[in-house]
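> Pasting the sequence and the predicted coordinates here, then a few questions.
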Amino acid sequence: MCNALGNSIKIGLLATVFSTILGTMIAFAIGRHKFKGRSTSNLLIFLPMATPEIVMGASLLSLFLVLKINPGFWPTVIAHIVFCISFVVVTVKARIASLDPRLEQAAMDLYANEFQTFRRVTLPLVAPGIAGAALLAFSLSFDDFIITNFNSGTLTTFPKFIYVSAARGIPAQANVIGSAMFFLALTIVVVGQLANRRRVR
């Protein structure tokens, strides 16, 4: 069980890092710039969210087999990145859309260049959205079973372990881990709310 939990954490962290970085860049590109094919890009971003997981899992498995990539750890990570990146883009883009452009204009009026404005004004304002998107991506990746089951091969993750164990009785340790994860998530939410209130004051 510890091995399965470790695999889920590793996959979740890798998928979170890559999907957050790529998703944030895509969100800025779509949210701040007008270019040919922007509407098509928006459609492609929403497709993974609207596609049933069993369809996405089977499609990615077929792609890996065509490319002669055996199911395992890295195909699972790639599959999770593809799945999570849409949620990151939507979350960060919503935060970008809510920004007041006058703040950036004021920074440029004070002789800040584009990079300084982005680093000192835009990025701190978007940071809560990026953090929320990262937490969402990790929770989706850690909890996923269907896409993982298609692309992991013999690799065992925590959701797969729970599914297999359900036939003969879920061990007590799994309940302890589940409770610990719930209270950890609750703690993160409470700390975030308290920090937000303190910042507003």
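Received it, and whenever you're ready, just let me know what you need. Note that this is a predicted model, so its numbers are computed, not measured.
> okay, CA-based contacts and neighbour counts for the rest of this
Fine.
> Work out which residue lies at the spatial centre of this structure.
For the chain, the residue nearest the mean C-alpha position is residue 137 (2.2 Å; C-alpha atoms, centre = their mean).
> any idea how far it lies from residue 33?
For residue 137, the distance to residue 33 equals 25 Å [C-alpha to C-alpha, to the nearest Å].
> isn't residue 125 right next to residue 98, touching?
No. Contact between residue 125 and residue 98 fails when scored by C-alpha atoms under 8 Å: they sit 9.8 Å apart.
> in the longest helix anywhere in the chain, what's buried?
Taking DSSP state H as the criterion, the chain has its longest helix at helix 2-32. Neighbour-count burial for helix 2-32 flags 4-5, 7-16, 18-20, 22-24, 26-27, 30-31 (criterion: 16 or more other C-alpha atoms under 10 Å).
> Which residue of residue 125 and residue 98 possesses the greater neighbour count?
residue 125 (17 against 10; other C-alpha atoms under 10 Å).
> Go through the host helix or strand of the more buried one and flag the buried ones.
Residue 125 belongs to helix 123-143 when assigned by DSSP states H and E. For helix 123-143, a neighbour-count test (16+ other C-alpha under 10 Å) marks 125-126, 129-130, 132-143 as buried.
> try this one side by side with the last:
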Amino acid sequence: MSKGLRRLFLFLLYAFLYAPIVVLIVFSFNSGQTRGAWEGFSLHWYQSLMHNKEILNALKNTVSIAILATLFATLIATCGTIGVYWFSRRHRVALHLINQVIVLNPDIVTAIGFMALFGFLQMTPGYLTILLSHIAFEIPYIVLSILPRLKQMPPELAEASMDLGATPWQTLRYVIVPFLKSGIISGALMGFTMSIDDFVITFFNAGNGVETVSTLVYSMARRGINPEVNALSAMMFVAMFLLLLVTNWRSIHGKEMQ
């Protein structure tokens, strides 16, 4: 394949992937409510969004759940992955297999499973059940992000640290965790974006009175999408894009400093 054809292929590929996002952002500045016709540039829907308590409350729930779930899931996944690393090979393989099964499990099965579990525990569906389910489904993905980095760590590194007088806690804090930093950050970002994006698990465990952006958009779609959703989606995309840029810049800058 010639260089020109490769460039054309990449251009068409990225155009196909990003065209829906570009259209969404453009129509978030449309003055009219019609989704298929441009009626003029306006910031009306952004201004209206700032006064829509329903959407703002859903956004608050979405972001707070994503942040809390990511913090707890990252902590649990990091400690769990490090702990499993020191198991025997047979036990490591068995636990990694269990972790992969959870990742490959369809979302609908996971959602119904959580719903059944919370029902068995007599927990009222709401904010807490969403948070717990998000923590649980994020952990396997964060483990898969940390594990390759952990396999690159020389086994002698921790032993040398403790031979030089460091306690196990000091070795974990100053040697192992810094070595795994890139994997931990990547896993946390993955978990955060998955929590923001999740609909199926959230929908089955939200209950009445608790809305996230995904469940709110679903309910609004059944009665007609409000153009304010375009503005909200555009803002969320830009925020995640900037977060990704900052993370990559720090990663590249950190490598250059080394």
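Received it, and whenever you're ready, just let me know what you need. Remember, predicted model here, so these are calculated numbers, not experimental data.
> In structure 2, what residue corresponds to the residue nearest to the centre of structure 1?
Alignment note: residue 137 of structure 1 maps to residue 191 in structure 2; criterion TM-score structural alignment.
> for its match, what are its contacts?
By C-alpha atoms under 8 Å, 6 or more residues apart in numbering, the contact set of residue 191 of structure 2 is 70, 138, 139, 141, 142.
> so residue 188 of structure 2 makes contact with residue 72?
No. Using C-alpha under 8 Å, residue 188 of structure 2 is not in contact with residue 72, being 9.9 Å away.
> matching residues in structure 1 for stretch 110-121 of structure 2?
By TM-score structural alignment, stretch 110-121 of structure 2 lines up with residues 56-67 in structure 1.
> List the buried residues of the matching stretch.
Neighbour-count burial for stretch 56-67 of structure 1, counted by 16+ other C-alpha under 10 Å, picks out 56, 57, 58, 59, 60, 61, 64.
> mind checking how far the helix or strand encompassing the fourth one is from the chain centre?
So the one you mean is residue 59 of structure 1. Using DSSP H and E, residue 59 of structure 1 sits in helix 53-66. With C-alpha atoms, centre = their mean, to the nearest Å as the basis, helix 53-66 of structure 1 stands 19 Å off its chain's centre.
> Check how far whichever helix or strand comes after it sits from its aligned residues in structure 2, on average.
Heading C-terminal from helix 53-66 of structure 1, the first helix or strand you meet, by DSSP H and E, is helix 73-97. Following the fit onto structure 2, the mean deviation recorded for helix 73-97 of structure 1 is 1.0 Å by mean C-alpha distance after the TM-score superposition for structure 1.
> Which elements pack onto helix 73-97 of structure 1?
helix 2-32, helix 38-50, helix 53-66, helix 123-143, helix 146-151 (3 or more C-alpha pairs under 8 Å, 6 or more residues apart in numbering; DSSP states H and E).
> swap the cut-off to 6 Å and go again
In terms of contacts (3 or more C-alpha pairs under 6 Å, 6 or more residues apart in numbering; DSSP states H and E), helix 73-97 of structure 1 is packed against helix 2-32, helix 123-143.
> Quick one: name whatever helix or strand follows that helix.
helix 101-109.
> Buried residues, the helix or strand just after that following helix. List them.
Sequence-wise, the next helix or strand downstream of helix 101-109 of structure 1 (DSSP H and E) is helix 114-117. By neighbour count with 16+ other C-alpha under 10 Å, helix 114-117 of structure 1 contains the buried residues residue 117.
> tell me the average deviation of helix 114-117 of structure 1 from structure 2 after fitting.
Per aligned residue, helix 114-117 of structure 1 averages 3.6 Å (mean C-alpha distance after the TM-score superposition for structure 1).
> now do stretch 19-26 of structure 1
Compared with structure 2 after the fit, stretch 19-26 of structure 1 shows a mean deviation of 0.8 Å (mean C-alpha distance after the TM-score superposition for structure 1).
> And for stretch 125-132 of structure 1?
Per the superposition on structure 2, stretch 125-132 of structure 1 and its aligned residues are separated by 1.3 Å on average (mean C-alpha distance after the TM-score superposition for structure 1).
> Centre of the chain to that stretch, how far?
On C-alpha atoms, centre = their mean, the centre of stretch 125-132 of structure 1 falls 13 Å from the chain's centre.
> where does residue 141 of structure 1 sit relative to residue 9 of structure 1, distance-wise?
Distance from residue 141 of structure 1 to residue 9 of structure 1, by C-alpha to C-alpha: 9 Å.
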